[in-house]
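Undergrad: requesting a structural model of the entry that follows:
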Amino acid sequence: MKKIIFLALGFPNIAKYTNLYTDIIQEFHNKGHEVLVVAPSSDNNQVGLHEEGNIKVIRVATMPLFEVGIIKKGIANLLLSYQYKKALKKHRIVIDFDIVLMPTPPITLTQTANWIKKKSGAKLYLILRDIFPQNAVDLKMLNGNGLIYAFFRKKEMKLYKISDSIGCMSPANIAYIKKHNPKLDSTKLHLLPNWENLPSENDEINSDELANRYGIKDKFVVIFGGNIGKPQKMENIIALAKDCLELPEIVFFIIGTGTEKQMLVELVKQENLSNVILEDKIPKNDYNSLLRYADVGLISLSEAFTIPNFPSKVLSYFGNKKPVLASVDLNTDFGVILEQTNSGLWAEAGKTQELKDKLLQLYQNPELRSQLGENGYHYMKANLQPENAYHIIVQNTE
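TA: Now for the predicted structure:
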């Protein structure tokens, strides 16, 4: 068995919440490996070495990393490497790890990852889930010809160089990294699809009660759950909702928070959209119950992207047997994967009529919805479980 350290940016208390990374760390633990997680603390009272669930976690005091301006966020990310290294020394952690697991974002933990790698002879496995700084350029948050971009691009290239293996979300991700990093040893790159545990079939289903609580009872529910930021370009979904006012049975149920949430609230109010319901975060069990009640799972990506993204929220839709409706840019291969797995319909982001036509196909055909939902579920069960990801990571760090 191996000793694993995971350098995380977003890692909730595993005893209370789950996400992509808690699932894979739990899988390593279940397979008998010794795991240590280093992650930010969202509360000063949490700082220190704790056991959360059955996982050892060092919570580190940092500047605010989420839902802040790009300058504050940039400074906070730059300080992470120093803060993590300091925390490891403070808690007298023996640096004798076999594998360093590190996701993107961020790309600024390179120094600490390299220090651990050199000190212990560990393999550095990069879980590539965010291609930064190019994504910030696409969204006009950074100038692609500026000094800040050049600084972070240099860090990105250094991270790829010191990584022993790089797991990419989709074939388009691999192709993009190869094309834009021609000096990189391309044998490091391989496919590491997203993963998530299937919802427990024993979960109590209180969908009717929740539907009454949130005002979606007896409606055709198009649900969106997750981050609400510039990458999601929710204005495209609002345009769709506005075009669907003539169909009062259809409601758009949007759950989540993020930097663009207030903009979204104001836009819904400005357009007087009675068919849009907005909520902040809700408990995972309630969310799964609402997904079971809903009719369609919604994906939205900005048409400005030149990098291929693969939205992880689709896993919750697959797991709850929901057909997917996606508004996506043409640089992602997500739409292609929906077609290959026959699990949903998609339209080019920004083309409202095309997206509405796809929605109406789902609205008018319950048999199609059922078949697409079943296809997504079986694809996820066979290919997108934490155990699949675990085996890929282990095989590429031997």
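Undergrad: only C-alpha atoms for contact and neighbour calcs from this point on.
TA: Noted.
Undergrad: the nearest residue to Gly226 once chain neighbours are set aside: neighbour count?
TA: Leaving aside its chain neighbours, Gly226 sits nearest to Gly256 (4.9 Å; criterion: CA to CA, 6 or more residues apart in numbering). Using other CA atoms under 10 Å, Gly256 has 16 neighbouring residues.
Undergrad: want to put them side by side, so please do this one too:
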Amino acid sequence: MSIMKKRIVLVNQSSGFLVVDDLNAYCTKYDCVSILCAGIKEGVRSINPKVQIDKICKYNKASTLRRLLTWSLGTIQVLFKLLFKYRNFEVVYYTNPPMACFSALLLRNKFRIVEYDIYPNALEAIGISDRHIIYRIWKSIKKKLYAKADAIYTLSEGMKEILLEYGEAEKIKVVPLWSASDDFKPICKEQNPFVKEHHLENKFVVMYSGNIGYTHSVECLIEVAKNMQTDNDVKFLMIGEGKKKTDLVAQAEELNLRNITFLPLQDFNVLPYSLASADLGIITLDENVSRVSVPSKTFNLMAVGVPLLAISNNDTEMFRLISKYQNGRCISKSNVDDIVAYIRELKSDKMLKQKYCNNSLLASKDFTFKNSELYL
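TA: Down below sits the predicted model:
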């Protein structure tokens, strides 16, 4: 008598290094592992050759309309592929496309959901309130999904608290994110080629590295840089791209700020060096998002042993993380003077800076790719 093979398929329209680690973990327990996605961006860890990649349409975030169109098309493709090609597979739905998991109510597959973004709650960011008919229908569907699902996974305790309105606590499990690469580690400035290339020797580097978009509250850094023009040994680096960048560059030029440099998004193989050049790593998110989310860049910064400055309020997941590990501060974007004071304190107090560096490194041990095994 033949033994039934264990089969699983992941659904994630936009897949990066985190999903690669998830797939590799599933390969240790399942005979057949597939993923429905537009493509996979591999990091340092390569995807197991056992994984079968089945393409769906690419997620396009250029506008709200294009997001909706590509989400909708992706959801339809997922439904038909699961129905005709993966009927005997377990399914793991990620929240991209956010409606893809609706398929589970029409199919007999066992399934789990990984909540990277919380819908319908996230709809409030585009003006759809909890009284809107779309929001209420989505909420009703989600409660049915949670009742039927084998498990729900999310990224933080704050996100879990929100998800309790949809299902039982016993079914909702927290799996924290992790660093993108094992190559993220401290590098002394004397041996860091990024430091030499950008003339950062003898500078206290305050770095923001990531998206410079509408959901990222980075404008206050211009004001901070303006207030620190007399601190000749402080250098602000803003690395990345996004819709706010042009305006920020224009503001810096208008104010003739010589202590701030804008750089393009760095190649993945440069990131370990660029992040390690920082003396202080900036993390910022929109207020609505930061209450429950920790940006993935946080774990990369901790892995290189950098003190943190989270530009957020105290009722946020970042505040909980920094309070737990004692590796930085959380300061509201409106408190520019406090941000300036913190930078100056960290620059002058070597013992405090070293404490935060050490604590970031210790914290990073809790956020490695081994966390992907918690999905098994």
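Undergrad: picking that back up, isn't the residue nearest to Gly226 of structure 1 right up against Asn227?
TA: Yes: applying CA atoms under 8 Å, one finds Gly256 of structure 1 in contact with Asn227, separated by 5.6 Å.
Undergrad: residue furthest from the geometric center of structure 1?
TA: The outermost residue of structure 1, judged against the average C-alpha position, is Glu246 (33.3 Å), by CA atoms, centre = their mean.
Undergrad: for the counterpart of Phe252 of structure 1 in structure 2, pull up the helix or strand it's in.
TA: In structure 2, Phe252 of structure 1 lines up with Phe236, judged by TM-score structural alignment. Phe236 of structure 2 belongs to strand 234-239 when elements are defined using DSSP states H and E.
Undergrad: which is the next helix or strand following that strand?
TA: Taking DSSP H and E, what comes next after strand 234-239 of structure 2 is helix 245-254.
Undergrad: in space, what's closest to Glu235 of structure 1 - neighbours in sequence excluded?
TA: Nearest to Glu235 of structure 1 is Leu264, by CA to CA, 6+ apart, at 7.5 Å.
Undergrad: the one you found matches what in structure 2?
TA: Under TM-score structural alignment, Leu264 of structure 1 pairs with Leu248 in structure 2.
Undergrad: pretty sure its match sits against Glu219.
TA: Yes: using CA under 8 Å, Leu248 of structure 2 is in contact with Glu219, at 7.0 Å.
Undergrad: higher neighbour count, these two?
TA: Remark: of Leu248 of structure 2 and Glu219, Leu248 carries more neighbours, 19 against 15, as counted by other CA under 10 Å.
Undergrad: the helices in the stretch 1-150 of structure 2, which residues?
TA: 17-26, 64-84, 133-148 (DSSP state H, counting those that start in this stretch).
Undergrad: for the stretch 151-300 of structure 2, just list every one of the strands.
TA: Assignment of strands within the stretch 151-300 of structure 2 using DSSP state E, counting those that start in this stretch yields the ranges 151-154, 172-174, 204-209, 234-239, 260-263, 280-284.
Undergrad: quick one: the third one aligns where in structure 1?
TA: Using TM-score structural alignment, strand 204-209 of structure 2 corresponds to residues 220-225 of structure 1.
Undergrad: once aligned, what mean separation remains between the matching stretch and structure 2?
TA: Comparison of stretch 220-225 of structure 1 with structure 2 after fitting gives an average deviation of 1.7 Å (mean CA distance after the TM-score superposition for structure 1).
Undergrad: no more questions from me, cheers.
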